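[1] Quick one, fold the following:
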Amino acid sequence: MASPQTREMGKTLWHQTLPMAVGVMALLGFNLIDSIFIARLGTQPLAAQSFTFPVATVIIGVQVGFGIAIAALISRALGADEPARARRLGSLVLLGGSAAMLLLLVVLWLLEPIIFRLLGANEATMVLIHQYWGPWLLASWIGALLYLGYSLFRAHGETRLPGRMMVLTSLINLVLDPVLIFGVGPFKGWGLAGAAWATLIAFVIGLLVLAKSLSRRDWLSASGLRQEAGVSLTRFMSIALPAMASQLLPAVSALAATGIVARLGEAAVAAWGLAARLETFVILVVLGLTMSLPPWLGRSFGAGHWQEIRALMNLAARVVLVWQLVLGIVLSAAAMPLAGLLAGNEEVRSMLAMLLHFMLPSYAFLGICMLVVSACNALGWPRRAVTVSFMRLFVCYLPCLSLGAWLGGFMGLGIGAAIGNVLAGVLAWWSYRRILGDKGRESGDMISSQQHERLS
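    As a prediction, this is how the structure comes out:
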């Protein structure tokens, strides 16, 4: 039976994770909802959108790297009772992150023809991608600004507002999608590009609301920024760059995977894109934990509470493993009707159902791997996070995916992806037990109930 301390810890973790999980579900609904509507336009528009998915992982990887650094440094400053420094850090990372994301998106805009020809898009698909690319990149920049703001809230232990904002922007996108994609009355829809414009409008509204909420909080400072940058820039980049690397590795992997899938045909690319969007939706609890857990781990790290860190990791791992296994098995059994809801084309629907049968249960092990990577970044071991991510993708996932596609075609692709996820989870947990688990066991630090109440 769980101890009172563990039960209290689980309750606190649940209250911090639930708003983020709901918010992530709503935020990920953007891509999934877009894909459902775009699928009604035909296989080619859906394939065009699917070609942009690996590029989206590059953008997300960079902004998540900034978010990890924000959460790690600010939560550590708060744990060490340095609120003035936390305010300076907040201002610096918001300004620097916004500029860096804008530069990245301008580069991607200029490289559009090169990127998609390398991925295997044909000329007809390239025309559709071009219509979608500009507004989608602009929406991605506004979305990155929103994410940086959410990270600042999470660093201060406030998860409810980001969760609500994600729900709000997703609902706005849901309302605008059919209007801008298909049109209403005399208004002619914009097709594939309409999905990007709907997302852009939703993000702009969300950013305005978030900025107003942030103005009411004393979390930013305009004084002492130059001095703070000189002191903290190296430390920030030592966390952000490895975190970006660990997040960008999935982007490189997604690019390689798309190249493998493209050899199996346009319908295969469309089904793979839908499965990728559904994957992020299915693991929303894991994503919620990777957002809510690091600030708590960071505060515990700043205070030297290693026993609490170990207890938190064990608790989170049990939640991930049990929840994702049960959910994966249930959804795998309903793969065919689920694919029918997402895909309009019969061939795409059959391929998607085949992928879901094999891949959904394996997300439990993928979740364990993601949890370990997130913890490594929060606890000041970014190189270990990069190592775990690299092993997951380039030792486990891609070799299994490529071998499966070579031996068994599209079915082999799904089996290979599932085996790769399982191997990655086992390898990541072994790494945690060897590195982080030993550190927790060596510490004799047992926090008092008063300290626990303060952290909660």
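
[2] C-alpha from now on. contacts and neighbour counts both.
    Will do.

[3] so the residue nearest the centre of the chain is in which element?
    Nearest residue to the geometric centre of the chain (C-alpha atoms, centre = their mean): residue 287, 6.3 Å. Using DSSP states H and E, residue 287 sits within helix 284-303.

[4] Give me the buried positions along that helix.
    In terms of neighbour count (16 or more other C-alpha atoms under 10 Å), helix 284-303 has its buried residues at 284-302.

[5] how distant is it from the center of its chain?
    14 Å (C-alpha atoms, centre = their mean, to the nearest Å).

[6] Count the residues that sit near the residue lying closest to residue 393 once chain neighbours are set aside.
    Excluding its sequence neighbours, the residue lying closest to residue 393 (C-alpha to C-alpha, 6 or more residues apart in numbering) is residue 253, at 6.4 Å. Counted with other C-alpha atoms under 10 Å, the neighbours of residue 253 add up to 18.

[7] Could you also give me the structure for this next sequence, so I can compare it with the first?
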Amino acid sequence: MIFGIATLISFNLVDTFFISLLGTEELAAIGFTFPVTFTVISLTIGLGIGTSAVIARKLGADQDTAARHVGSSALWLSALLVGVLSLVGFLFSRPIFALLGASAEIQILIDAYMNIWFAGAILLVIPMVGNSILRASGDTKTPSLIMGLGGLMNAILDPLLIFGLGPFPALGMQGAALASVISWSIGFSIILYLLIRRKRLIDPLPPSVTEFILSSRKLLTIGLPAAGANMLTPISLGILTAIVATHGAPAVAAFGAGARLESMASIVILALSMTLPPLISQNFGAGKITRVQEAYKVALRFVLLFQAAVYLVLLASLPIIQTAFAREEAVADVLAWFVIIMPLGYGVQGCIILTNSSLNALHRPMQALLLSVLRLFVMFVPLSWLGNHLAGLLGLFIGGVIANVLTAWMAYRWFMRLTDAERGNGHDEKKPAGAGTEMPVTEATVAKSSATQKEGEGRYGA
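    Down below sits the predicted model:
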């Protein structure tokens, strides 16, 4: 999971590096695009969560035909929703980015990048949701390889198309977007071949409109709350970008580069947020609430220690980071404050993210969504705004760290109270009432769902 997430995030980080070589205005433009592009990606992640959960349950119950129908519906539903969202983004691009604080000059650069990005967004969503189908069947290696190939292609094409090396024309911002779309198209082709022809995990089309509607309802029941929680992050980031924009283009350029560094620094947290929930779900289903709490606490302790080490690495690498992303002294100064202050909160931010995914594992998606709202719009954005009002950008960064610390403490208390209540209801160390109404997901049933999986893989998806 770490490898797969790293390659996915590398798309934005590599784009940011090469675009920074074009100038500060270009780097500021790509900073403005991040909240919008991540909104689309967040919707896709939520749909992938719903897809994986529904298909894994079907495969675990030996309902292979039903699983193929759900998989087909998932791809068509994802393409439809992202297509509509991209069209809306394209039509209202100028008012959206003007609201974020982009000037008319920077808007021209944003359009050069985003028009191509919006046109190719469906080529991004299909591989992401398709990878969720593969993981639901027990195959975790192939998705990582597909994402790795896409990241490699993007890194190769970026300098060729941005700067016009060799026979390629110099396309600037358009070249960066085109490199990403070409990379997505390769993953698009591979994933459809694997799902339809090689592994036969989906059918090209849902069997009927009725089946498509029924499958979509199941997918959206799980996927929409997860997507909503994910989409709150870019919305809050958009608000912060608008606040930062009041300090000028260099501040936006540095903030955008810092946001991408944060994504890379949080790879292990994101990987754990996808691997901890199956462990929690299995033990919750078995009534082992004490083990749920132990797993949760171990993950939190690890994240705090690991992110402390990440902070030290970022501090030591600050001169390299400034050289890589800053072409002006003003950008370098803001980026230095970002790296010195913001990573202090990455450990506790990881605790919040793991609590959120653990609540989903306990079948409490609405409470997970509520935690996201509390973190971002009750704590993070207001305290960042207050810090900016009192002390400028330095205060904004400090306010964000304080917000993460307070929210992490509340999230931990919240999760422990919920699980203590489950133990108090007599669910500890015994199977919950009604659990026998569903077919257990055993190694034997999972093995039937995928000939490629190892022993034990896939058993927790349902």
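
[8] and the helix holding residue 287 of the first structure, what does it pack onto?
    Applying 3 or more C-alpha pairs under 8 Å, 6 or more residues apart in numbering; DSSP states H and E, one finds that helix 284-303 of the first structure contacts helix 4-39, helix 53-79, helix 123-155, helix 306-333, helix 363-378.

[9] let's see 10 Å
    helix 4-39, helix 53-79, helix 123-155, helix 266-282, helix 306-333, helix 363-378, helix 449-455 (3 or more C-alpha pairs under 10 Å, 6 or more residues apart in numbering; DSSP states H and E).

[10] Among these, which comes closest to residue 218 of the first structure?
    Closest approach to residue 218 of the first structure among those (C-alpha to C-alpha): helix 123-155, 11.5 Å.

[11] which residues in the second structure does that closest one align to?
    Aligned using TM-score structural alignment, helix 123-155 of the first structure spans residues 104-136 in the second structure.

[12] so how far is the matching stretch from its chain's centroid?
    On C-alpha atoms, centre = their mean, the centre of stretch 104-136 of the second structure falls 14 Å from that of its chain.

[13] first to last residue in it, what's the distance?
    Start-to-end span of stretch 104-136 of the second structure (C-alpha to C-alpha, to the nearest Å) is 46 Å.

[14] got it, and stretch 201-213 of the second structure?
    19 Å.

[15] Quick check: buried residues in it?
    Here stretch 201-213 of the second structure shows 201, 202, 203, 204, 206, 212 as buried, counting by 16+ other C-alpha under 10 Å.

[16] Tell me which residues are up against it.
    For stretch 201-213 of the second structure, contacts defined as C-alpha atoms under 10 Å, 6 or more residues apart in numbering pick out 55, 59, 64-77, 130, 133-134, 137, 192, 194-197, 215-217, 219, 449-450.

[17] what comes up buried for stretch 28-48 of the first structure?
    Buried, per 16+ other C-alpha under 10 Å, within stretch 28-48 of the first structure: 28-39, 41, 43-48.

[18] I should have written stretch 308-325 of the second structure there, sorry.
    308, 310, 311, 314, 315, 318, 321, 322, 324, 325.

[19] The fifth one matches what in the first structure?
    Read that as residue 315 of the second structure. By TM-score structural alignment, residue 315 of the second structure lines up with residue 332.

[20] Now that match: closest residue in space that isn't a chain neighbour?
    Closest to residue 332 of the first structure by C-alpha to C-alpha, 6+ apart is residue 357, at 4.8 Å.

[21] what's around that neighbour, how many residues?
    22.

[22] That one -> the second structure?
    Aligned partner of residue 357 of the first structure by TM-score structural alignment: residue 340.

[23] go on, residue 107 of the first structure?
    The alignment partner of residue 107 of the first structure in the second structure, by TM-score structural alignment, is residue 88.

[24] So that match versus residue 350 of the second structure, what's the distance?
    Distance from residue 88 of the second structure to residue 350 of the second structure, by C-alpha to C-alpha: 32 Å.

[25] Which one's more surrounded, these two?
    residue 350 (24 against 12).

[26] Mind telling me what that one corresponds to in the first structure?
    So, by TM-score structural alignment, residue 350 of the second structure is matched to residue 367.

[27] which ones are touching residue 175 of the first structure?
    Applying C-alpha under 10 Å, 6+ apart, we find residue 175 of the first structure in contact with 198, 202.

[28] how close does it sit to residue 433 of the first structure?
    In terms of C-alpha to C-alpha, residue 175 of the first structure sits 46 Å off from residue 433 of the first structure.
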